[in-house]
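Enquirer: coords please:
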Amino acid sequence: MDTEAELTRRGRSAPGPGEERPRSASGPGSARSLARRGLQALPTWRGAAALGVLCTVFLLLFSNFVVQPFLIPSKSMEPTLRVGDRVLVNKLAYRFGDQPQRGDVVVFDGTGSFVREPAAENPVAGLVRGAASALGIGEPSETDFVKRVVGLGGDDVVCCDAGGRIKVNGVPVDEPYLYPGDAPSKVPFRIVVPLGTLWVMGDHRSQSRDSRDHLGEPGGGMVPVERVIGRADWIGWPVSRWGAAGPRGGGTADGGHG
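Expert: So this is what the prediction gives:
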């Protein structure tokens, strides 16, 4: 038997029993292979980052022009809206000629009506805060409010009649959304709403600072229609409260709008 020939053949093929298989320089555990896999993974991470940026930009554009989440920070709209609810504000509701109606729950910028012009803030901080608020993951702006429309421009709004109800244009208003046990208002008032503005109130009247509290201030508590951001149509969070943002209501006792 030619032992040398046998060893030569074995060396060119598989190793014999007890012999260690030599490692290839291009095997799965080699430095070259690891480097190659790293280079292949790099575009994947870049793609994921680019996708994340595109999704964020899309959400910001969507919230700025179509539907914006809004975090409810106070008890002023209970029981319709609770602290921690995230409502979805329909920004298209009044964009094509439609106007707010009595009973609508609206989100608006209260600058000039509910609050004074805020002091200038750091531009970067303002951008971050605005983005977080637009995505519904941060506190809303200190100038943004959510209330219910009770009076429209030209309406004569009075509190209260002999039955303790608010009257609009001489007709009592049916308000099924009021917080249980709350009076329509403990503060008497009579106001003719200027054209182009709204008289707004919270559903939890005893816990709400609304148009009533700003009567003697510049703007008189009237919200200009152009300051309305949108209509709060749906509750998006928590899941247990998914659905429409409470009853619209706000009609007169006989079912009309007065």
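
Enquirer: alpha carbons only for contacts and neighbour counts from here, please
Expert: OK.

Enquirer: show me what the longest strand seen in the chain is packed up against.
Expert: The strand spanning the most residues in the chain, taking DSSP state E as the definition, is strand 228-237. If you count contacts as 3 or more C-alpha pairs under 8 Å, 6 or more residues apart in numbering; DSSP states H and E, strand 228-237 packs onto strand 86-90, strand 105-109, strand 243-244.

Enquirer: what helices and strands are in contact with the shortest one?
Expert: What that stands for is strand 243-244. In terms of contacts (3+ C-alpha pairs under 8 Å, 6+ apart), strand 243-244 is packed against strand 228-237.

Enquirer: and the angle from the strand it packs on to strand 105-109?
Expert: Calculated by axes from the mean of the first three to the mean of the last three C-alpha atoms, to 10 degrees, strand 228-237 forms an angle of 120 degrees with strand 105-109.

Enquirer: mind listing what's buried along strand 228-237?
Expert: Residues of strand 228-237 classed as buried under the neighbour-count rule (16 or more other C-alpha atoms under 10 Å) are 228-237.

Enquirer: which other helices and strands does the strand or helix carrying Ala132 contact?
Expert: Assigned by DSSP states H and E, Ala132 falls within helix 123-134. With contacts taken as 3+ C-alpha pairs under 8 Å, 6+ apart, helix 123-134 sits against helix 31-65, strand 67-71.

Enquirer: now do the first one: which elements does it pack against?
Expert: Of the remaining helices and strands, those touching helix 31-65 by 3+ C-alpha pairs under 8 Å, 6+ apart are helix 123-134.

Enquirer: same question, the last one
Expert: Of the remaining helices and strands, those touching strand 67-71 by 3+ C-alpha pairs under 8 Å, 6+ apart are strand 86-90, helix 123-134.

Enquirer: for the ones you listed, which one sits closest to Thr44?
Expert: Closest to Thr44 of those is helix 123-134 (C-alpha to C-alpha; 26.8 Å).

Enquirer: to compare with the earlier structure, here is another sequence to fold:
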Amino acid sequence: MLLPALAFAVLFCYIPMSGIVMAFQKFMPNKGLYGSPFIGFDNFDYLWNYPDIKRVLFNTLFIAVMKIAAGLFVPITIALLLNELRKEWMKRTFQTLVYLPHFLSWVLLGGIIIDVLSPETGMINQFLGLFGVKPIFFLGNNHWFPYIMVITDVWKEFGFGTIVYLAALTAISPHLYEAAEIDGASRWKQTLYVTLPGMMPIIVLMLTLNIGNVLNAGFDQIFNLYSPPVFESGDIVDTFVFRMGVQNAQFAFATAVGLLKSVVSFILIATSYFLAYRLANYRVF
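Expert: Predicted structure coming up:
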């Protein structure tokens, strides 16, 4: 049963790794991987001196860190609120509604978000117009674009994250709440001194595991929503590699950028799993 998945991984993950050699070549498509001249680390030297690379790295870190922070805070908050609902049908209905966007692709959601945020016909701008606010081009404004990416990503994924924290809530012993109630603790005090400490191991685990995603700001989302006017604040490493490699045909340079990102991501993932083991006693193997 594992053979199809193993074949898929070998075909699409391991065999393409032979293309890493392009990062150290002046790649010429007509000469192929083994006929192109070897130039050592020249592509990496060019990368460090490339005028836009610092901006791209900053955008990636800025958007990714905000997504990690918001993606941790919002699901925890929603899980705590859902836990306070006493009617089971209401809890299940709300949980299903917030969980649905997780299954929709960014191609579909991108079209919806573009329509909703349109400066002329978008629902948001029409609502703001009721208060005399001039239309805002959210997806074409360098100030608004990174925050829109964070908000829409959280909206899509917080329902899935909520499930993790709801599962953590079920592991907390009811006797702790009974003891706190006997001691006169209110619902807020119970949340503060019983619920949150009980959830802390999974919170620490999720936070440490997310360290490995610092350089993954969301290619699918940004690629479907960004445009040249917002390259200054929305261009991330993955979209930069796509433009350089696919659109501009700078295959060797794009490979060098992608390889550097992969090495850094590997170090971050290894660090995150080490911290997860030390802080939350989580082990993969």
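
Enquirer: just give the TM-score of the two.
Expert: Overlay of the two chains. TM-score (TM-score structural alignment, normalised by the length of structure 1): 0.22; 84 aligned residues with a C-alpha RMSD of 5.4 Å.

Enquirer: next, count neighbours for Gly111 of structure 2.
Expert: 12 (other C-alpha atoms under 10 Å).

Enquirer: how far away is it from Phe127 of structure 2?
Expert: Applying C-alpha to C-alpha, to the nearest Å, the value for Gly111 of structure 2 to Phe127 of structure 2 is 19 Å.

Enquirer: Asn64 of structure 1: which of the helices and strands packed on strand 228-237 of structure 1 is closest?
Expert: Proximity to Asn64 of structure 1 (C-alpha to C-alpha) singles out strand 86-90 among those, at 10.2 Å.

Enquirer: how about the closest one: buried residues?
Expert: So strand 86-90 of structure 1, judged by 16+ other C-alpha under 10 Å, has buried residues 86-90.

Enquirer: now distance to Arg190 of structure 1 too, for these, in JSON lines please.
Expert: JSON lines is the format used below for the buried residues of strand 86-90 of structure 1 (distance: C-alpha to C-alpha, whole Å):
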{"residue": "Arg86", "distance to Arg190 of structure 1": "33"}
{"residue": "Val87", "distance to Arg190 of structure 1": "31"}
{"residue": "Leu88", "distance to Arg190 of structure 1": "33"}
{"residue": "Val89", "distance to Arg190 of structure 1": "30"}
{"residue": "Asn90", "distance to Arg190 of structure 1": "31"}
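
Enquirer: just say helix, strand or coil for Gly11 of structure 1.
Expert: With DSSP: H, G, I helix; E, B strand; the rest coil as the basis, Gly11 of structure 1 sits in helix.

Enquirer: so how far is Glu4 of structure 1 from it?
Expert: 11 Å.

Enquirer: which neighbours do these two have in common?
Expert: Residues touching both Gly11 of structure 1 and Glu4 by C-alpha atoms under 8 Å, 6 or more residues apart in numbering: none at all.

Enquirer: quick one: contacts of stretch 65-82 of structure 2?
Expert: Under C-alpha under 8 Å, 6+ apart, the answer for stretch 65-82 of structure 2 is 91, 95, 150, 153-154, 157-159, 161-163, 165-166, 203, 206-207, 210, 214, 217.

Enquirer: give me the buried entries from these.
Expert: For the contacts of stretch 65-82 of structure 2, a burial check counting by 16+ other C-alpha under 10 Å picks out 95, 150, 153-154, 157-159, 161-163, 165-166, 203, 206-207, 210, 214, 217.

Enquirer: just checking, Ile269 of structure 2 touches Lys261?
Expert: No: with contact defined as C-alpha atoms under 8 Å, Ile269 of structure 2 does not count as touching Lys261 (12.0 Å).

Enquirer: can you pull out the helices in structure 2?
Expert: With DSSP state H as the criterion, structure 2 has helices at 3-9, 42-49, 53-84, 88-99, 106-116, 123-129, 145-170, 174-182, 187-190, 196-209, 219-225, 231-234, 237-242, 251-280.

Enquirer: run through the neighbouring helices and strands of the last one.
Expert: If I follow you right, that is helix 251-280 of structure 2. Packing partners of helix 251-280 of structure 2 (3+ C-alpha pairs under 8 Å, 6+ apart): helix 42-49, helix 196-209, helix 237-242.

Enquirer: which of these sits most buried?
Expert: Highest mean neighbour count among those (mean count of other C-alpha atoms under 10 Å): helix 237-242, with a mean of 22.

Enquirer: identify the residues contacting that helix?
Expert: With C-alpha under 8 Å, 6+ apart as the contact definition, helix 237-242 of structure 2 has outside contacts at 56-57, 60, 215-216, 219, 222-223, 254-255, 257-258, 261.
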